[in-house]
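Student: this is the structure alone, sequence omitted:
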């Protein structure tokens, strides 16, 4: 097999950095197994280990600090045919500790290469989760207050079925990597190395010192007997294949011709309790009965029973790529709380936009066409204002028609609630 090293951007590390040895060893391990670049995905973390995705001619994914295993898990579940390898430093190991534990418990077929050089080498040599307590680092005395993590002990306790602790200078490093990559399940290799750019400027560390340190710890050399079990994604597929298939989403048949074509945007501005989100769903269902693509975005606080409630809908003849609202055809303004969330957008609207405003709601200065409705005078309850507004929009044949609105109500509601909703629509449209 040929080398997978990217000659267009070859590895460049500080002179004496153990990462360079690991890069070469990984390349040889992939050759030993017989893998082509299109069969491998390297998911890298942040830091010096995060450069690995550029050094190999393979699939690659580079994400946020400490999160590499989450991306790798999704990738392996979606593409079980790929050999997925994660490169992570001791910095990412600490930052993403919860993700490491979850991956150990899950036992998905990934190989985690921990490039452990005992500090945050890229950002100044601060202490990491593995820094010895007697080390001199760029973050002062903090490492003296924290016990370093023994990631192999932690991984084994969390259920990792394959754990190896070794030196980046070990003569059998290539074989160790190849064995871990071949293992069907989660495998972790903790590789101790040197950071000459930061750590070894303040601390005496040599390959012999690394070997001596490793000998003083509990050895880990591959499979952990107590943790052997089926690989996650394979077991997942076997279980789901025996289950009855889930029913797909209910389809909405296109039965009507919508009043307009192209892209049309609708914005509903209200407050908690006004059933704004439900109104947004109804608009989308109505659009779908006209054969339109529909998107819905909602904005409300976690307080739920208090505060603003905003729904943004896009109906379009073609698939919707961008779901943002720039120039709505219709705005329904039912409460000051919702208006406050989109005040700047309202101020920039032109006369082509219709704003249906509940009496008493304050709007910013706008060039849009504004019509005020006194729902209270018509004895319409606050929670029904949004649906009543949709009836007025449909009556004016803006975006949706009356037949589209009623069809949407029949999809969304049943029995007594449907009868009440249709009665309200008829009453308002008269």
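Tutor: On my side now, so go ahead. Nothing here was measured: the structure is a model prediction, and the numbers come from that model.

Student: contacts, neighbours, all on C-alpha from now
Tutor: OK.

Student: so which residues of the stretch 301-430 of the chain form strands?
Tutor: 308-316, 330-333, 354-358, 369-373 (DSSP state E, counting those that start in this stretch).

Student: so what's residue 46 closest to, chain neighbours aside?
Tutor: Once flanking residues are discounted, residue 46 sits nearest to residue 65: 4.9 Å by CA to CA, 6 or more residues apart in numbering.

Student: mean neighbour count and distance to residue 177 for the strands of the stretch 301-430 of the chain - can I get that in JSON lines?
Tutor: Formatted as JSON lines, those follow (neighbours: other CA atoms under 10 Å; distance: least, CA to CA, whole Å):
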{"stretch": "strand 308-316", "mean neighbour count": "25", "distance to residue 177": "51"}
{"stretch": "strand 330-333", "mean neighbour count": "25", "distance to residue 177": "60"}
{"stretch": "strand 354-358", "mean neighbour count": "22", "distance to residue 177": "65"}
{"stretch": "strand 369-373", "mean neighbour count": "15", "distance to residue 177": "68"}
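
Student: use this one as the comparison:
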């Protein structure tokens, strides 16, 4: 095995001089040293600059929520029973999720956490984290942080971790990573590194390792005696996802081939629920269906979108390059889907009439979805209207799958839509 078996060759998506480059490459070298099969490795990443490396690793990857990557990794490791689980976190994510790290160490989950400690929140502008050392200057603390940061290694060692170490993120440190990865129980490696965008700028001439030492942080290895690792016993009363009861087929579909839909709206607009209802409705007609959601890391604000494929044939890839239909119900959704809509040379665009119409080759249907159904039901109403225009499945199937019960009579709203004179625009 070589590092190219674990990490795609070529440049990585980090700023020039960022310490994350070396962590990713040394992780790949460490896995090669251990002769692990890439498909026996699960990499769980946290929110942060380090997390955008997911698509470059040739292992299994899972992208978690901020501070929760260790909890995700613990669940995977406890249930997997084999292979190696590695968690990438920044010092910001470790600060947010420190309770998860303490529990992982205390219960001895079989995973390794690599903390990219550049002493600040790099993705959001260089704010200090709980691990930022005293005196370290940041964008919001130009005079330097006045209180000491957490000594994460001491905390995690005291919680019972089998192996904890703090190392400098310079040169080849793959051997030290490999030693940590080989620990049967919980291990944590804190890699002290630099952020060229915010750390170096506000602390010129200071090396990260020297900053850590000046703050009283020691470099070294701390160990606890080995003990049984935390595992989940299989539950006989729990049904496997592979054995779940199939959705019953109650309707039929005239679709032969494939029909893809892009749905775009705003967070809080139940876009994901509406899209999932369409997918379930398609399955209830005997079709295959896939749904892939998309939304920013802010989760509660901004756009919310979903790509759906309905097909009479098996779906081997869930990506949608050019949809057969686009449904856009908010300005956030239009900002997200605008370029896709402009590239459409055919197909259908169903769009709220309160939005500016982008140039497109699709046939356009404009209706007052938000005005009639409100923010929370606009996406579902727009999908129902799409099925009126293109009846690949019955609208009754979508209404049944939506299980509305929201105090909104969507079928009556459909009838009102028919009364609106704004007809199709070729």
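Tutor: Now that the structure is in, tell me what you want to look at. What you are looking at is a predicted structure, and each value in this text was computed from that prediction instead of being measured.

Student: strands along the stretch 101-250 of structure 1, start to end?
Tutor: 110-116, 162-167, 187-192, 221-223.

Student: isn't the residue nearest to residue 46 of structure 1 up against residue 96?
Tutor: Yes: using CA atoms under 8 Å, residue 65 of structure 1 is in contact with residue 96, at 7.3 Å.

Student: still on that earlier bit, redo the strands of the stretch 101-250 of structure 1 as TSV? Include mean neighbour count and distance to residue 281 of structure 1.
Tutor: Converted to TSV, those look like this (neighbours: other CA under 10 Å; distance: least, CA to CA, whole Å):
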stretch	mean neighbour count	distance to residue 281 of structure 1
strand 110-116	26	41
strand 162-167	24	49
strand 187-192	26	46
strand 221-223	16	52
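
Student: do you know which of the ones you listed lies nearest residue 8 of structure 1?
Tutor: strand 110-116 (23.6 Å; CA to CA).

Student: after superposition, how close is the closest one to structure 2?
Tutor: Its matched residues in structure 2 lie on average 0.4 Å from strand 110-116 of structure 1 after superposition (mean CA distance after the TM-score superposition for structure 1).

Student: whereabouts in structure 2 does that strand align?
Tutor: Counting by TM-score structural alignment, strand 110-116 of structure 1 lines up with residues 111-117 of structure 2.

Student: which other residues reach the matching stretch?
Tutor: 20, 23, 50, 70, 73-74, 77, 84-91, 94, 131, 180-181, 184-194 (CA atoms under 8 Å, 6 or more residues apart in numbering).

Student: cool, stretch 121-131 of structure 2 as well?
Tutor: 48-49, 90-92, 95, 117, 119-120, 138-141, 145, 148-152, 195, 197-199.

Student: and those residues, which are buried?
Tutor: 48-49, 90-92, 95, 117, 119-120, 138-139, 145, 149-152, 195, 197-199 (16 or more other CA atoms under 10 Å).

Student: who are the contact partners of the nearest residue to residue 229 of structure 1 once chain neighbours are set aside?
Tutor: Leaving aside its sequence neighbours, residue 229 of structure 1 sits nearest to residue 161 (CA to CA, 6+ apart; 7.6 Å). Neighbour list for residue 161 of structure 1: 104, 107, 185-187, 223-229 [criterion: CA under 8 Å, 6+ apart].

Student: name only those of the residues you listed that count as buried.
Tutor: Counted by 16+ other CA under 10 Å, those give 104, 107, 185-187, 223-224, 227 as buried.
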